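*Asks:* Following is a predicted model, sequence given first.
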Amino acid sequence: MKFDLSRRLVAEALGTAILVAAVVGSGIMADRLTDDVALALLGNTVPTGAILVVLITTIGPISGAHFNPAVTLVFALRRETEASAALAYVVAQIVGGIAGTFLAHAMFELPILQISENVRTGNGQWIAELVAAFGLVFTILAGLRFRGDAIPWLVGLYITSAYWFTASTSFANPAVAIARAFSNTFAGIRPLDVPAFIIAELVGALLAMALAGWLLAETKMRAAE
């Protein structure tokens, strides 16, 4: 079933908004419920992985469930998303992400507009974001190649895992990074640190695309003479 661009854009904005609301909202809730940082991170991780499974399953058939400018860039370069639509997707994702942050603040009766003071910078953080985005994009491309029906679970489980094995807690998404800059909470990131995160995420995504393009390509066997 083919959906027109307006519906796809609403789906991308809605999906990204719900994703960010889950990330920021669960971070606020976890921070309120415990002073144990590890337990708070767990409380932030599980809802994020779970909501990804739900969103990709329900919204994926409409827009492809990118919810991520790095993913949209890869699909545009692979000519699987029209160039004109790709730019509109990115705008919808960023707007939706920021709206999701504001919604999370409203639910917890916090000031709607905030600027994060949570410092996330340094070589380790940047390498972690490169790895996180690389793994996410490679998971998507490999999943599409071998088990398209499993994509929701593959992505949800990957992000759940990457929260814990990356130093940055796996943003892996420029729109999410921008949105989290507007939340001075557990899930926030200082605006000054966002550009480096975005660069690392895009580099990781492009590296994954390049490797997947070679690794997952079918080898044509020479016909027996």
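*Replies:* Here it is on my side, so go on. Residues are numbered from 1 along each chain as shown.

*Asks:* contacts and neighbour counts: CA atoms only from here.
*Replies:* Will do.

*Asks:* now the residue most central in space within the chain: how far from Leu39?
*Replies:* The geometric centre of the chain, computed from its C-alpha atoms, lies nearest to Asn173 (CA atoms, centre = their mean), at 4.0 Å. Distance, Asn173 to Leu39, using CA to CA, to the nearest Å: 23 Å.

*Asks:* Also Pro69?
*Replies:* Counting by CA to CA - Pro69 and Leu39 are separated by 30 Å.

*Asks:* Neighbour count for these two, which is higher?
*Replies:* Pro69 (26 against 14; other CA atoms under 10 Å).

*Asks:* Could you list which residues are in contact with the nearest residue to the more buried one once chain neighbours are set aside?
*Replies:* Closest residue to Pro69 apart from its sequence neighbours, by CA to CA, 6 or more residues apart in numbering: Val90 at 5.2 Å. Contact partners of Val90, counting by CA atoms under 8 Å, 6 or more residues apart in numbering, are 68-69, 72, 175.

*Asks:* got another, please set it beside the one above:
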Amino acid sequence: MRPLRQALVAEFVGTAALLCAVIGSGIMAERLSGGNAGVALLANTLATVFILFVLIETLWPISGAHFNPVVTVMLTVRGDFRPQQGYVAVGMFIVAQVVGGIVGAFLANAMFDMPVTEFSTKVRSGWGQWIGEAVATAGLLFVILRAPAGRGSLIVAAFIGAAYWFTSSTSFANPAAVVGRMFSNSFAGIAPTSAGAFMAAEVVGAVLGTLLAGRLCDGRPLPDRT
């Protein structure tokens, strides 16, 4: 990992670009799909898969390409993320990711002539969606930790693309993404009243995915992901 300042910039830029792509492609897809939600979701999925692959490939050498608070926390707990500045750096990573997610939402709103600062009214609630979000996050942590060396970007992007369709929540799997999506009243948005439960489900899923990945390594340490 590069010096902390560069790593923080990479996490901010990466998370902002990710949320800009997720929200922006959702707005574009909704406008062009003629009310067909399936077509809109497909377009949203493809944009997310492509941007994830690009961002991980380009920013992984600088920061590890976390772009996600639960990824940062779980890697820290496992000992795979060990910055010299300790827990201060971990907190700074999370702040950079959350602020980046919000800025990405503002940028997407601005590009499509929507109010730059607005809250979503799209309610996403219920046990089905919470379970879906836990499954999506568990799967994300699992594939991050078990991906063969050099293939993480492709495997993570492929998993998120699949999880958009096989989970009821459409796979946010990222508290920073939840915060960012609160600020766009669009196809990809989430109402602030729904955000807390989504983030709680993500934390549960992250723990379960990390535990499963550890159980399957037969006592051997997993590869260093920093």
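*Replies:* Looks like it arrived, so ask away. All values derive from a computational prediction rather than experimental measurement.

*Asks:* Against the second structure, what's the mean shift for whichever helix in the first structure runs longest, could you check?
*Replies:* If you go by DSSP state H, the first structure has its longest helix at helix 5-33. Helix 5-33 of the first structure differs from its equivalent in the second structure by a mean of 0.3 Å after superposition (mean CA distance after the TM-score superposition for the first structure).

*Asks:* What is the corresponding segment of the second structure for that helix?
*Replies:* The aligned range for helix 5-33 of the first structure in the second structure is 4-32, by TM-score structural alignment.

*Asks:* quick one, what contacts the aligned partner of Ala104 of the first structure in the second structure?
*Replies:* Residue correspondence to the second structure (TM-score structural alignment): Ala104 of the first structure is matched to Ala108. Residues near Ala108 of the second structure by CA under 8 Å, 6+ apart: 20-21, 23-24.

*Asks:* Could you do Leu52 of the first structure as well?
*Replies:* 19, 152, 155-156.

*Asks:* Can you list which of those are found in strands?
*Replies:* Secondary structure defined by DSSP state E assigns none of those to strands.

*Asks:* Give the full set of residues in contact with Gly96 of the first structure.
*Replies:* 12-17.

*Asks:* Leu145 is in contact with Ile155 of the second structure, correct?
*Replies:* No: when contacts are counted by CA atoms under 8 Å, Ile155 of the second structure is not listed as touching Leu145 (10.8 Å).

*Asks:* Of these two, which one has the most company?
*Replies:* Each of Ile155 of the second structure and Leu145 has its neighbours counted (other CA under 10 Å); Leu145 has more, 24 against 18.

*Asks:* Show me what that one aligns to in the first structure.
*Replies:* Match for Leu145 of the second structure (TM-score structural alignment): Leu141.

*Asks:* helix or strand for that match, which one?
*Replies:* Using DSSP states H and E, Leu141 of the first structure sits in helix 123-146.

*Asks:* buried set for stretch 201-221 of the second structure?
*Replies:* 201-214 (16 or more other CA atoms under 10 Å).

*Asks:* which residues touch it?
*Replies:* Contacts for stretch 201-221 of the second structure (CA under 8 Å, 6+ apart): 70-71, 74, 130-131, 133-142, 145-146, 173-175, 222.

*Asks:* go again using 6 Å as the cut-off
*Replies:* Stretch 201-221 of the second structure is contacted by residues 130, 133-135, 137-139, 141-142, 173 when judged by CA atoms under 6 Å, 6 or more residues apart in numbering.

*Asks:* Distance to Thr121 of the second structure for those residues - can I get that in CSV?
*Replies:* Converted to CSV, the contacts of stretch 201-221 of the second structure look like this (distance: CA to CA, whole Å):
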residue, distance to Thr121 of the second structure
Trp130, 18
Glu133, 19
Ala134, 22
Val135, 24
Thr137, 23
Ala138, 27
Gly139, 28
Leu141, 29
Phe142, 32
Ala173, 20
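
*Asks:* Redo these as TSV? Include neighbour count.
*Replies:* Output for the contacts of stretch 201-221 of the second structure, formatted as TSV (neighbours: other CA atoms under 10 Å):
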residue	neighbour count
Trp130	23
Glu133	30
Ala134	28
Val135	25
Thr137	30
Ala138	25
Gly139	25
Leu141	26
Phe142	22
Ala173	31
